[in-house]
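Enquirer: quick one: sequence plus predicted model below, questions after.
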Amino acid sequence: ACANMPSRVLALALLFSVGLSCKTKHDCFYNGECIQGECHCVPYFTGPRCGKFNFSPADKSLGEGLKSLDKKGLQRSSWGGSVLLADDGKYHMWAAEMTNEAGIKTWITNSQVVHAVADDPERPFEFKRKEVVWDVFAHEPTVSRAPTGEFVMFFSTSYGEKGIPCTGKQCFGYNGTSDESCPNDQQCFIDEPLLTRMSYAKDPNGPWSTPKALPDPGKGDTNMACYIHNDSSILCAARPTIGMYRHHDWKDIENYENFIPDTSAILPNGEIWGEDPMLWMSHDGVYHMVTHGGGWDCPFGFHYYSLDGYKWYGDCSVRVYEHIVEQKFDKPLNLSRRERPHVIYGQDGHTPIALTNGVTSNWPCTFVPKPEPGTNGTYILCPKDYCYTLIQPLNGWEEMY
């Protein structure tokens, strides 16, 4: 469900936020300095308390992310891209891609993981699709870098299971849009676990190690995102209902410890809202997390921060990103979905320079009286489910790229 707060609570939270002058960096979400009672934000954040990404207008001449075509020149749907700078000086992306020309509705039957590379210096945000890394079913990859150089991927997959989840077979579509006959994830009749597994590679081009499963209490997709420290210990964020994971050795996934963080200080109700967490550490040693708002009709996100990885702070009246994307040479994009946030870092490995999202751009959607094929079990029908992985740069990215 969408993480929309009641209007009265929202109004009170907004009054609190606007009326509160800062005293320390804590009041500026650790995204700026408190100077004479006002937050002075780092270039890539903005707002009275530095709680919003400070985006630069999207520029198609620099690339739009991952929008690939198949051999017939037809669109492939992709969903969210995890990006890291490799030792070859290039940015590498790992994204979910829907097979058989289908769209995001078929994620649970058609998703595979692909590798893409930005190898044109003149178009730094254009990623060219390379190889398939993991066949169906494989979804929502998030890749971290270990201090010893490994690229460490966490993803939902049926690797080692009996077959494809949900229906046992892939569906089909045309030009990146699913056929109306394709079931959504609310219409499954095969109860296959969507376990999170970890695999790693010394080189971004592979080969990748045999995936090992996370001991998941719910057997559902965790949306796992991790930060690996210099001592090889690891902190991971999962869906808020699952909590977080930690361990002293990132390779020892079978013994990751699941724990529920302290979120009591988060406004307005002491909860982390949404799903699809992205976790990183800023240069001053502070953990930051960005989530997607929650449901199909929530194309926005929230920001949280922590000094120790256990106690978290944030204000859910502040949206860190919205569904409107300003463009440099064109009218703004009005996105119907903007999910799977992933931060791209600059050369220092800590400074955000851009945000990637899995997006759909088909508006308006239609409200229907009851869930039906194509609604994903909701009351919203969006007939065209073509999706792609969008990149929007943040202010000051040129200095850190």
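Expert: Arrived safely. Residues are numbered from 1 along each chain as shown.

Enquirer: can we go C-alpha only for contacts and neighbour counts from here?
Expert: OK.

Enquirer: what's the closest non-adjacent residue to P207?
Expert: In space, P207 comes closest to A201 once its chain neighbours are excluded; the distance is 5.9 Å by CA to CA, 6 or more residues apart in numbering.

Enquirer: need the contact list for the one you found.
Expert: E150, F151, V152, P207, W208, S209 (CA atoms under 8 Å, 6 or more residues apart in numbering).

Enquirer: how far away is the fourth one from P261?
Expert: What that stands for is P207. Distance of P207 to P261, computed by CA to CA, to the nearest Å: 35 Å.

Enquirer: who's more crowded, these two?
Expert: P261 (17 against 12; other CA atoms under 10 Å).

Enquirer: for M244, see how far away the nearest residue to that one once chain neighbours are set aside is.
Expert: Residue nearest to P261 in three dimensions, not counting chain neighbours: Y310, with 4.9 Å by CA to CA, 6+ apart. Separation of Y310 from M244 (CA to CA): 9 Å.

Enquirer: common neighbours of the two, please.
Expert: P261.

Enquirer: between these two, tell me which one has more neighbours.
Expert: M244 (23 against 15).

Enquirer: does the more buried one really touch N258, like I thought?
Expert: Yes: applying CA atoms under 8 Å as the test, M244 and N258 come out as touching, 5.7 Å apart.

Enquirer: okay, helices next: where are they in this protein?
Expert: For the chain, the helices defined by DSSP state H occupy 7-19, 107-110, 397-400.

Enquirer: dump those to CSV, plus mean neighbour count.
Expert: Formatted as CSV, the helices of the chain follow (neighbours: other CA atoms under 10 Å):
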stretch, mean neighbour count
helix 7-19, 13
helix 107-110, 27
helix 397-400, 13
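
Enquirer: let me know which of the ones you listed is the nearest to V117.
Expert: For the helices of the chain, the distance to V117 is smallest for helix 397-400, at 18.4 Å, taking CA to CA.

Enquirer: residues contacting that closest one, please?
Expert: In contact with helix 397-400 (CA under 8 Å, 6+ apart) are residues G346, Q347, D348, T351, P352, I353, A354.

Enquirer: got another, please set it beside the one above:
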Amino acid sequence: MKKIIYAILFCFPLQMISQKSTDDLNLADKLLEVNEDNILINADYHNWGSSIVKGEDGKYHLFYAQMSEEIGFSSWLTDGIVSHAVADSLCGPYVHKEVVLEGRGAGFWDAHTAHNPRIKFFDGKYYLYYMSTNTGGRTLTESEWEQARHGGITNEFRALVRMNQRIGVAVSESVNGPWERFNTPLVEPSGPIAQITCNPAVTQRPDGGYIMIIRGDKPDVEYANGKWPSQNELIRSQAIALSDSPMGPWVIQPKLAVGNLNSEDPAIWYDATRERYYGIYHAFGYMGMITSEDGLSWEKAKHYKVLDKAIQKADGTEILAGRLERPFIYMEDGKAKVLTVAVLEKNGNSYSLFIPLD
């Protein structure tokens, strides 16, 4: 028997065995049923991805994306806004308070849209990360701008604003603002991602630094000379960036977090009990979870699949999502307490949903 144990240890170093043994988080088993209090819906807007922070007032503050029903769902890229809602209970009901971010207009890097927010609290300040875009110094006619708003991904003007997507941050000493914005984006595409940087997810490392999962395009997709990929040809990639400060400079690392899998909207957190990072993203049909001990080398978690497009409600019915995106995990006292997601039902309704975790 001892010879067998020694052989196992020789073939599989203790560090590797330890890595696997701590990866026991099963979010799928923690999902609880939802009710109407867990849904934030607005008749005039598509409510989309959200994130939560506990404010200095002891209440829960939600920062979420909205797109005008009048302009349409695709206006996330041109006319999106970031709004603020408040609740006494973590999973709602949330009540809209104010719009906090929108496009600042011509001359700014974030001229058009404010979208996909992630709110974080580090060392006494609130950091509201978001995505925005511009037209690359080109002035569009009214007709061209309407094509950018409503055109498909292969449309020249839609592609123009898509290609100028970047990540920024707004900073405040209070969860209620005012929010200071900056004249340059946080990080440019490089290394294993190209064309764009968007959909940031940030957490603090145990050594005191910061880590970001960041989305870009696969570098070897050809975009030059007006040749734009179709939606089906587009390959989204997730990279890792490191910084000593929430403000950067952020350095994109050479190794992808999520290989060649077409995925997006990652969330990230550090699990101090298990001494490892976890990330959750949507892969166009389900949500999957990855894990890493050092934040640089990632693999599928032991309990990889977290959620598909059918969500149980307390009244016995199901939410059947046409699209289920923008996952976010809220941690409190070292434990995952809620999974927030964005839902677009097949009937066109879209809303932010807060799934309690056991």
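Expert: Noted; the coordinates are in hand. Everything quoted here is computed from the prediction, not taken from an experiment.

Enquirer: need the TM-score from the superposition.
Expert: Once superposed, chain against chain, the TM-score is 0.75 (TM-score structural alignment, normalised by the length of the second structure); 303 aligned residues with a CA RMSD of 3.1 Å.

Enquirer: re earlier: buried among the contacts of A201 of the first structure? Make that a PyMOL selection.
Expert: Buried subset of the contacts of A201 of the first structure, written as a PyMOL selection, criterion 16 or more other CA atoms under 10 Å:
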select buried, resi 150+151+152+208
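
Enquirer: which stretch among the helices of the first structure approaches K328 of the first structure most closely?
Expert: helix 397-400 (15.2 Å).

Enquirer: now check the second structure for the residue matching D87 of the first structure.
Expert: In the second structure, the residue paired with D87 of the first structure is E56, using TM-score structural alignment.

Enquirer: starting at the chain centroid, how far to the longest strand along the second structure?
Expert: Longest among the strand segments of the second structure by residue count, using DSSP state E, is strand 318-332. Here strand 318-332 of the second structure shows a centroid-to-chain-centroid distance of 11 Å under the convention CA atoms, centre = their mean, to the nearest Å.

Enquirer: buried ones in it?
Expert: L320, A321, G322, R323, L324, E325, R326, P327, F328, I329, Y330, M331.

Enquirer: try stretch 119-131 of the second structure
Expert: I119, K120, F121, Y126, Y127, L128, Y129, Y130, M131.

Enquirer: same thing with stretch 267-274 of the second structure?
Expert: A267, I268, W269, Y270, D271.

Enquirer: what of stretch 276-285 of the second structure?
Expert: R276, Y277, Y278, G279, I280, Y281, H282, A283.

Enquirer: which of those residues sit farthest apart?
Expert: So, those by CA to CA: farthest apart are R276 and A283, at 22.0 Å.

Enquirer: in the stretch 201-350 of the first structure, which spans are strands?
Expert: 212-213, 225-228, 234-237, 244-247, 257-259, 275-281, 287-292, 301-306, 312-314, 324-325, 333-334, 337-345 (DSSP state E, counting those that start in this stretch).

Enquirer: same list, these, but as TSV with distance to N31 of the first structure please.
Expert: Shown next, in TSV, are these (distance: least, CA to CA, whole Å):
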stretch	distance to N31 of the first structure
strand 212-213	35
strand 225-228	19
strand 234-237	20
strand 244-247	23
strand 257-259	26
strand 275-281	12
strand 287-292	10
strand 301-306	10
strand 312-314	12
strand 324-325	22
strand 333-334	27
strand 337-345	15
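
Enquirer: for F137 of the first structure, which of these is the nearest?
Expert: Judging the strands of the stretch 201-350 of the first structure by CA to CA, what sits closest to F137 of the first structure is strand 212-213, at 14.4 Å.

Enquirer: list of residues touching that closest one?
Expert: L195, T196, R197, M198, S199, I253, E254.

Enquirer: what's the second one aligned with over in the second structure?
Expert: What it means is T196 of the first structure. Per TM-score structural alignment, T196 of the first structure is aligned with I167.

Enquirer: its match: neighbour count?
Expert: There are 27 residues near I167 of the second structure, going by other CA under 10 Å.

Enquirer: how far away is the spatially closest residue to it that is not a sequence neighbour from I355 of the second structure?
Expert: Of all residues not flanking I167 of the second structure in the chain, M131 sits nearest, at 4.6 Å (CA to CA, 6+ apart). For M131 of the second structure, the distance to I355 of the second structure (CA to CA) stands at 25 Å.

Enquirer: over to Y270 of the second structure?
Expert: Taking CA to CA, one finds Y270 of the second structure at 20 Å from I355 of the second structure.

Enquirer: repeat that for I252 of the second structure.
Expert: 32 Å.

Enquirer: next one: R118 of the second structure
Expert: Distance from R118 of the second structure to I355 of the second structure, by CA to CA: 17 Å.

Enquirer: what do you get for P327 of the second structure?
Expert: 10 Å.

Enquirer: what touches both of these two?
Expert: L339, T340, V341.

Enquirer: take these and keep only those in strands.
Expert: Reading strands off these with DSSP E, I get L339, T340, V341.

Enquirer: out of the contacts of strand 212-213 of the first structure, the closest to E326 of the first structure would be?
Expert: Scanning these for proximity to E326 of the first structure, where the rule is CA to CA, the winner is T196, at 34.9 Å.

Enquirer: which ones are touching the closest one?
Expert: Applying CA under 8 Å, 6+ apart, the residues contacting T196 of the first structure are F154, F155, S156, T157, A213, L214, D216, G220, D221, T222, M224.

Enquirer: report the buried members of those.
Expert: Of these, these count as buried by 16+ other CA under 10 Å: F154, F155, S156, T157, A213, L214, D216, D221, T222, M224.

Enquirer: distance to C34 of the first structure added to those, as JSON lines?
Expert: Output for those, formatted as JSON lines (distance: CA to CA, whole Å):
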{"residue": "F154", "distance to C34 of the first structure": "37"}
{"residue": "F155", "distance to C34 of the first structure": "39"}
{"residue": "S156", "distance to C34 of the first structure": "41"}
{"residue": "T157", "distance to C34 of the first structure": "44"}
{"residue": "A213", "distance to C34 of the first structure": "44"}
{"residue": "L214", "distance to C34 of the first structure": "41"}
{"residue": "D216", "distance to C34 of the first structure": "41"}
{"residue": "D221", "distance to C34 of the first structure": "39"}
{"residue": "T222", "distance to C34 of the first structure": "36"}
{"residue": "M224", "distance to C34 of the first structure": "33"}
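
Enquirer: of the residues you listed, closest to S56 of the first structure?
Expert: Nearest to S56 of the first structure among those, with distances taken as CA to CA, is M224, at 28.0 Å.
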